[in-house]
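>>> All I have is the shape, not the residue letters:
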């Protein structure tokens, strides 16, 4: 069997499995998912050993300049992260049932009722780089929402991903309610081309990784793609910002995990507080190992800040690097964010309610925060259990994508023998189109 035929056969099994999973009761899907964390933790040694081999190769790539430090950091699986993965699995299992929800009811006429009902998408192809936790997050969300998933990890994480999928298969096989084919994996790079061509089997593609990966996937497939190309996040320190809060949030948003897509890349400071905030801000960032670049007005206050190039204002550093700029007012900050940001997550620090309201209403991003770190833009922190990824587009799902982002809906019409012919012509029967309470 050719490689293309092998991938197609795997996708066909995933499609069949998706219909089986969708038909399972909510309790069965949740129970199957609850069986996974204990087995995952029981396979701790095997998982960490597989990751150690991936890390050994990654260190060589890092030394050769073929891998960034942020990518290496994402690749690491240790006891803490494994425990976090187990907690996310349990959190997803405990989420409210996303299927069968009546979103809208309309009485078209007596005895003719239309319902809009949530249902699974089908088969999700997830293509990701250097993220062991992407395996469990995506698989858990897919199963809980009645979908199947085909995982394609990057070569740098393929051994870890295979060990995780094998552990999940063991748990699903032992439980018996969900077929193992609902969580499939391919590790051949050529399989990506095949997956992206299977628009008759794959219903959604989710790329998680670099800007280059996401844009490449978007350009190569006719299948709908959910993802974000960049995480160029901003923090705006307004004239009415409480100074200590402003400094603490800037450090948290950059330093807590700089490789994350919700880490801040640009800090904007109102001109009226620039002289009070920028010198201590630069000092705190440097104390945490951050390299700081800045605009002309920033460098007038701290001369040894690196001069910011035009591209720096729209760069996702993914590392301990940050750009600081001075703006005239909240309107200037909003214009800058909308022009240079990636519509991911942007935040304002201020005690001025009007400034906060303007920023939150007019910044065109999936997540907009007031007096909080951009690092809160995360499915687990949002209470979604885990996240499929971050959507920065305008359609379907936006921001951290949880279970609801893996559902669509169908229109269910229940009648009592009505004919369209009775509703046309000079003696046509009138529609009522009366809204009913969902339920």
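The structure has been received and is ready for your questions. Computed from a predicted structure; not experimentally measured.

>>> from here on, contacts and neighbour counts on C-alpha atoms
Will do.

>>> quick one, what contacts residue 333?
Going by Cα atoms under 8 Å, 6 or more residues apart in numbering, residue 333 touches 236, 268, 327.

>>> which element is residue 322 on?
strand 321-327 (DSSP states H and E).

>>> just curious, which of the contacts of residue 333 is nearest to residue 348?
Nearest to residue 348 out of the contacts of residue 333 is residue 236 (Cα to Cα; 4.7 Å).

>>> Can you give me the neighbour number for that closest one?
Look at residue 236: counted by other Cα atoms under 10 Å, it has 30 neighbours.

>>> Checking my notes, it in a helix, right?
No: assignment of residue 236 by DSSP: H, G, I helix; E, B strand; the rest coil gives strand, placing it outside any helix.

>>> how close does it get to residue 246?
9 Å (Cα to Cα, to the nearest Å).

>>> try residue 119
Residue 119 is 43 Å from residue 246, by Cα to Cα.

>>> same question, residue 142
Applying Cα to Cα to residue 142 and residue 246 gives a distance of 38 Å.

>>> State whether residue 9 is indeed within a helix.
Yes: counting by three-state DSSP, residue 9 falls inside a helix.

>>> ok, now which ones touch it?
Counting by Cα under 8 Å, 6+ apart, there are no residues that residue 9 touches.

>>> just to revisit the earlier point, just want to know which of residue 119 and residue 246 has more residues nearby.
Higher neighbour count among residue 119 and residue 246: residue 246, with 23 against 20, using other Cα under 10 Å.

>>> Can you classify the more buried one by secondary structure?
helix.

>>> thought it was touching residue 349?
Yes: between residue 246 and residue 349 a contact is recorded at 6.1 Å, counting by Cα atoms under 8 Å.

>>> hey, what's in contact with both of these two?
Contacts common to residue 246 and residue 349, judged by Cα under 8 Å, 6+ apart, are residue 237.

>>> For the stretch 51-200 of the chain, just list every one of the strands.
Using DSSP state E, counting those that start in this stretch, the strands of the stretch 51-200 of the chain run over 102-109, 112-120, 123-128, 148-153, 183-185.

>>> Report the angle between the fourth one and strand 123-128.
Angle between the axes of strand 148-153 and strand 123-128 is 20 degrees (criterion: axes from the mean of the first three to the mean of the last three Cα atoms, to 10 degrees).

>>> Comparison target, given below:
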């Protein structure tokens, strides 16, 4: 009887482990790609290359859910995913919550309270592959690190990193992706003392130092990641290209950014004869520690796609307007390929618009909107939404005006 009980427990744990591994891989979702890694009961990874994911698997109604935290820009919240009837498809919901922690999720009593939330936004997707990612760019410190001072287990939400080291203490730090440094403090339970540390991130390893004072002169603290899921860091410096063709042998690619559509708030009732006017445009910059250099569009076109007065407005239907696929609404940029893969270089796309809607009586004013995305993010999304109800290129809801653009590599 005892042997049967032990056998049952072993089988149950094996099945649970296998199921957890099903979350490893890349999922194409309506809010960007999820690249997930499973390690020591925690599932972590990138969310649309601009945010972080930290999650656990939870029993729910006889089945299982992936439940966790997301952090993207100024947004932080909770989510869950369930497998659908198709083994490759997932369906879930998310909501914003600035106070939710991983402990709230792993604690069963708090979990039930925190996750019975109004499902305002649906989040679904399809699994693209089962391969553990090797190109994590944002959630880079999550997981187990083998270090010169024992095992270091870290959890990253946004740029906030916490964890434990060799079962004797805790760490608490902030990661700066521009300098690639993780700085913070650690607490040793044995000595009851607080110290300081600084790690220089090198992809799947780091070189660091620590000390009982802010000078950090007590020793080195180096580490190597247990699961090599981070993108390799480019250490060579790329020469700055000019707006004309570069004279070096570095390859470059042309990307077109086309205006797709503009719309006003869905709460506006359609009134025959409504027309929109205003202006919209964009500029592209190459950004390094040395400064910000504009990359001009091919043909040096005006940065504004359009600039229309009330007397020269766009005809529309149901408060939106689809732009024709004509040169007037297309901007083409030549981007150095090496810059897109260089962590020391950002290609930023600055986008703005101010739309108004002609209505009976006073016209509706949707105010000036200006947002900045990386070119890498825009290439990933392909179809980008910019507006007050949009975050990092994705529309959260449709209560304000927005502009939609499409990004395409020209010389594929």
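Nice, thanks for sending it over. These numbers were taken from a predicted model, which means no experiment stands behind them.

>>> Can you pull the TM-score for these?
TM-score of the superposed chains, computed with TM-score structural alignment, normalised by the length of structure 2, equals 0.25; 179 aligned residues with a Cα RMSD of 7.4 Å.

>>> still on that earlier bit, which elements pack onto the strand holding residue 322 of structure 1?
If you count contacts as 3 or more Cα pairs under 8 Å, 6 or more residues apart in numbering; DSSP states H and E, strand 321-327 of structure 1 packs onto strand 264-270, strand 291-294, helix 296-301.

>>> can you redo these as TSV with mean neighbour count and distance to residue 164 of structure 1?
Output for these, formatted as TSV (neighbours: other Cα atoms under 10 Å; distance: least, Cα to Cα, whole Å):
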stretch	mean neighbour count	distance to residue 164 of structure 1
strand 264-270	28	31
strand 291-294	22	36
helix 296-301	18	47
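
>>> what about those, which gets the closest to residue 57 of structure 1?
Between those, strand 291-294 lies closest to residue 57 of structure 1; by Cα to Cα that is 27.8 Å.

>>> Would you mark the buried spots in the longest helix belonging to structure 2?
Assignment by DSSP state H gives helix 2-21 as the longest helix of structure 2. Using 16 or more other Cα atoms under 10 Å as the test for burial, helix 2-21 of structure 2 gives 20, 21.

>>> Which other helices and strands does the helix or strand that that helix is followed by contact?
Sequence-wise, the next helix or strand downstream of helix 2-21 of structure 2 (DSSP H and E) is strand 25-29. On a contact count with 3+ Cα pairs under 8 Å, 6+ apart, strand 25-29 of structure 2 meets strand 32-39, strand 121-129.

>>> For residue 350 of structure 2, find the nearest of those.
Among those, if distance is taken as Cα to Cα, the winner is strand 32-39, at 20.1 Å.

>>> which residues in the stretch 101-250 of structure 1 form helices?
132-144, 158-175, 190-197, 211-220, 243-255 (DSSP state H, counting those that start in this stretch).

>>> I'd assumed residue 113 of structure 2 was in a helix, is it?
Yes: judged by three-state DSSP, residue 113 of structure 2 forms part of a helix.

>>> Flag every buried residue along the helix or strand containing residue 282 of structure 1.
Using DSSP H and E, the element containing residue 282 of structure 1 is helix 274-287. Neighbour-count burial for helix 274-287 of structure 1 flags 274, 275, 277, 278, 281, 282, 284, 285 (criterion: 16+ other Cα under 10 Å).

>>> swap in stretch 54-64 of structure 1?
54, 55, 58, 62.

>>> Kindly reformat the residues you listed as TSV containing distance to residue 30 of structure 1.
Rendered in TSV, the data for those read as follows (distance: Cα to Cα, whole Å):
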residue	distance to residue 30 of structure 1
54	31
55	33
58	36
62	40
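
>>> Sitting in helices, which of these do you find?
Those of the buried residues of stretch 54-64 of structure 1 lying in helices (DSSP H): 54, 55, 58, 62.

>>> Tell me which two of these sit farthest apart.
54 and 62 (12.1 Å).

>>> all helices of the stretch 101-250 of structure 2, in order?
Ranges of helices within the stretch 101-250 of structure 2 are 102-106, 108-115, based on DSSP H, counting those that start in this stretch.

>>> For residue 174 of structure 2, which of these is the nearest?
Between those, helix 102-106 lies closest to residue 174 of structure 2; by Cα to Cα that is 17.4 Å.

>>> Show me what the closest one is packed against.
Judged by 3+ Cα pairs under 8 Å, 6+ apart, the packing partners of helix 102-106 of structure 2 are strand 51-60, strand 63-72, helix 108-115.

>>> Output those in a markdown table; the columns should cover distance to residue 305 of structure 2 and mean neighbour count.
Below are these laid out as a markdown table (distance: least, Cα to Cα, whole Å; neighbours: other Cα atoms under 10 Å):
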| stretch | distance to residue 305 of structure 2 | mean neighbour count |
| --- | --- | --- |
| strand 51-60 | 30 | 21 |
| strand 63-72 | 29 | 22 |
| helix 108-115 | 44 | 14 |
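
>>> Distance to residue 170 of structure 2 for the ones you listed - can I get that in a markdown table?
Compiled in a markdown table, these are given as follows (distance: least, Cα to Cα, whole Å):
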| stretch | distance to residue 170 of structure 2 |
| --- | --- |
| strand 51-60 | 18 |
| strand 63-72 | 21 |
| helix 108-115 | 23 |
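
>>> Go through the ones you listed and name the closest to residue 187 of structure 2.
Once these are compared by Cα to Cα, strand 51-60 is nearest, at 23.2 Å.

>>> now the closest one against strand 32-39, angle please.
Using the same axes, to 10 degrees: strand 51-60 of structure 2 against strand 32-39 is 60 degrees.

>>> Buried ones in the helix or strand residue 16 of structure 1 falls within, by neighbour count?
Residue 16 of structure 1 is part of helix 3-23, with elements assigned from DSSP H and E. The neighbour-count check on helix 3-23 of structure 1 (16+ other Cα under 10 Å) flags 7-8, 10-22 as buried.
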